[in-house]
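K.L.:
Sequence and predicted structure below; questions after.
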Amino acid sequence: MIESRPFLTRIPDPSIIVKDKIPTSVAGEGRYRFVATCDTDGTYAMIYCPVGHAFTVDMKVIKGTKVKAWWYNPRNGETTLFDTFDNVQDERTFISPDKGELTDWILVLDNAALNYPVPGKK
C-alpha cells in the first residue's frame, strides 16, 4: 500500500490530524496514537487509525479541487473507495469503517485529478 504513492517526497506530518481541546480525546494523542504522512507536493495524505474513533483532518494538505477518499484495511489488504468530494472545507471529520479497539485502518486521501491507482495496487 505504501508503495502505491510517490515515496521520495513523502514526509511525516502530524499536523494533518487536527487537535482537540482535550488532548487525550482526539486521535493522535494518548493511548491510541494516530499518525499521518503526506507528500511535499500535496497530492496525497495517509492517516493510520489504530482504533475506530472520529478524527478531523486538515484538508489544506491536499492541493486538488476534488479528493478521492479510500479506506485501506492492513489486516487483509483490501481497499474501498468510499467518497469523492469537492475539497472546499478547511477541515473534514472521518471515522473508520469499524468502531472500537484493535480495528486499524489507513485513510488515504488523493488529489482526484492525478488518478492514482487503488491503494495497495501498483
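P.N.:
Okay, I see it. Numbering: from 1, shown residues only.
K.L.:
Could you use CA atoms for every contact and neighbour count after this?
P.N.:
Noted.
K.L.:
where do the strands sit along this protein?
P.N.:
10-12, 35-39, 44-49, 55-58, 66-72, 79-86, 91-94, 105-111 (DSSP state E).
K.L.:
Measure how buried residue 19 is and give me the count.
P.N.:
19 (other CA atoms under 10 Å).
K.L.:
Is it in contact with residue 34, as I believe?
P.N.:
No. Using CA atoms under 8 Å, residue 19 makes no contact with residue 34, being 11.3 Å away.
K.L.:
residue contacts, the residue nearest to residue 95 when sequence neighbours are not counted?
P.N.:
Leaving aside its chain neighbours, residue 95 sits nearest to residue 54 (4.4 Å; criterion: CA to CA, 6 or more residues apart in numbering). For residue 54, the contact set (CA atoms under 8 Å, 6 or more residues apart in numbering) comprises 26-27, 93-96.
K.L.:
putting a second one here so we can go through both:
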Amino acid sequence: YAYWSVFAGSFGHTYGNNSIMQFIKPGVGGAYGAKEPWYDALNNPGFNQMKYLKNLMLTFPFFERIPDQSIIAGTNGERYDRAIATRGKDYLMVYNYTGRPMKVDFSKISGAKKNAWWYTTKDGKLEYIGEFENGIHNFQHDSGYSSGNDHILIVVDSSKDYVNKEWDELPDAQQRWEKK
C-alpha cells in the first residue's frame, strides 16, 4: 500500500511487518501470524524495498507534487487493478499494481515531447521506454498482468533532466538534495 498512499498525497509510509512491530523473539508468541524474530524480519524484501519509494519521491521536486487521477484516461480499475497517479509541473508518475493496460494523458504536464520510463518497485530498476508526443498513450509493462506485478510509469518533460535516459537505476536522490 506504500505507493498508493504516497501517490494519493500522504507524506510518507511506515512499513508494517508484524514481527518487527511486535518485537517477536524466540519463545514469545506473536499475533496475526507473526513468527519470525524481529531482527530476522529486518532482512525481509518489503522492509528493504522502502528505500526505492523514498528515492523515487526525492528524485523530483517534492513539494510541488500533487495527486491527480485525471492523468488516467478512460476507465480506471477497482481495488488492486486501480492505477494511481501523481504529478508535478513537468513530470508525472502512475503506479500500477497488477500490470493491467492503462491509458495515460501526457498533456497534464509541460512540454510538447515527453520521455518515459518504467520503474520497478521491487529492485529500483529503471527502463527507458522512449520519447512521446503529447496526448493519450496506452501502456502495459512487458511482464504482463498479475497480482503484485507492480511498476511505475514515469513521464518527464523532455527538456528536464530529473532522469537520464542511460540510467538503469536512480542515483541516491537524498544525497543530491543534501548538497543544495
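P.N.:
Perfect, I can see it now. Note that the structure is a prediction, hence the values are computed from the model and not measured.
K.L.:
Structural similarity score between the chains, please.
P.N.:
For this chain pair, the superposition-based TM-score is 0.83 by TM-score structural alignment, normalised by the length of structure 1; 112 aligned residues with a CA RMSD of 1.6 Å.
K.L.:
What about the contacts of residue 54 of structure 1, which one has the most neighbours?
P.N.:
Among those, the one with the most neighbours (other CA under 10 Å) is residue 27, at 25 neighbours.
K.L.:
thinking again about what came up before, next, give me the two most distant ones among the contacts of residue 54 of structure 1.
P.N.:
The distance between the two most remote of the contacts of residue 54 of structure 1 (CA to CA) is 13.9 Å, for 26 and 96.
K.L.:
Now check structure 2 for the residue matching residue 10 of structure 1.
P.N.:
Structural alignment (TM-score structural alignment) places residue 10 of structure 1 against residue 65 in structure 2.
K.L.:
burial of that match, as a residue count?
P.N.:
Neighbours around residue 65 of structure 2, by other CA under 10 Å: 18.
K.L.:
Columns distance to residue 1 of structure 1 on top of the strands of structure 1, output as TSV?
P.N.:
Below are the strands of structure 1 laid out as TSV (distance: least, CA to CA, whole Å):
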stretch	distance to residue 1 of structure 1
strand 10-12	14
strand 35-39	13
strand 44-49	10
strand 55-58	20
strand 66-72	8
strand 79-86	9
strand 91-94	20
strand 105-111	9
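K.L.:
buried stuff in the biggest helix by length in structure 2?
P.N.:
When secondary structure is assigned using DSSP state H, the longest helix within structure 2 turns out to be helix 45-59. Neighbour counts over helix 45-59 of structure 2 (16 or more other CA atoms under 10 Å) mark 50, 52-59 as buried.
K.L.:
quick one: it to strand 91-96, angle?
P.N.:
Angle, helix 45-59 of structure 2 to strand 91-96, by axes from the mean of the first three to the mean of the last three CA atoms, to 10 degrees: 160 degrees.
K.L.:
what angle do helix 45-59 of structure 2 and strand 113-120 make?
P.N.:
Helix 45-59 of structure 2 runs at 160 degrees relative to strand 113-120, counting by the same axes, to 10 degrees.
K.L.:
which other helices and strands contact helix 45-59 of structure 2?
P.N.:
Where contact means 3 or more CA pairs under 8 Å, 6 or more residues apart in numbering; DSSP states H and E, helix 45-59 of structure 2 is packed against helix 173-179.
K.L.:
For the helix it packs on, name the packing helices and strands.
P.N.:
helix 45-59.
K.L.:
just how off-centre is the helix it packs on within its chain?
P.N.:
Relative to its chain's centre, helix 45-59 of structure 2 lies at 8 Å (CA atoms, centre = their mean, to the nearest Å).
K.L.:
cool, stretch 87-96 of structure 2 as well?
P.N.:
10 Å.
K.L.:
before we move on, what about stretch 155-170 of structure 2?
P.N.:
15 Å.
K.L.:
Quick check: end-to-end length of it?
P.N.:
14 Å (CA to CA, to the nearest Å).
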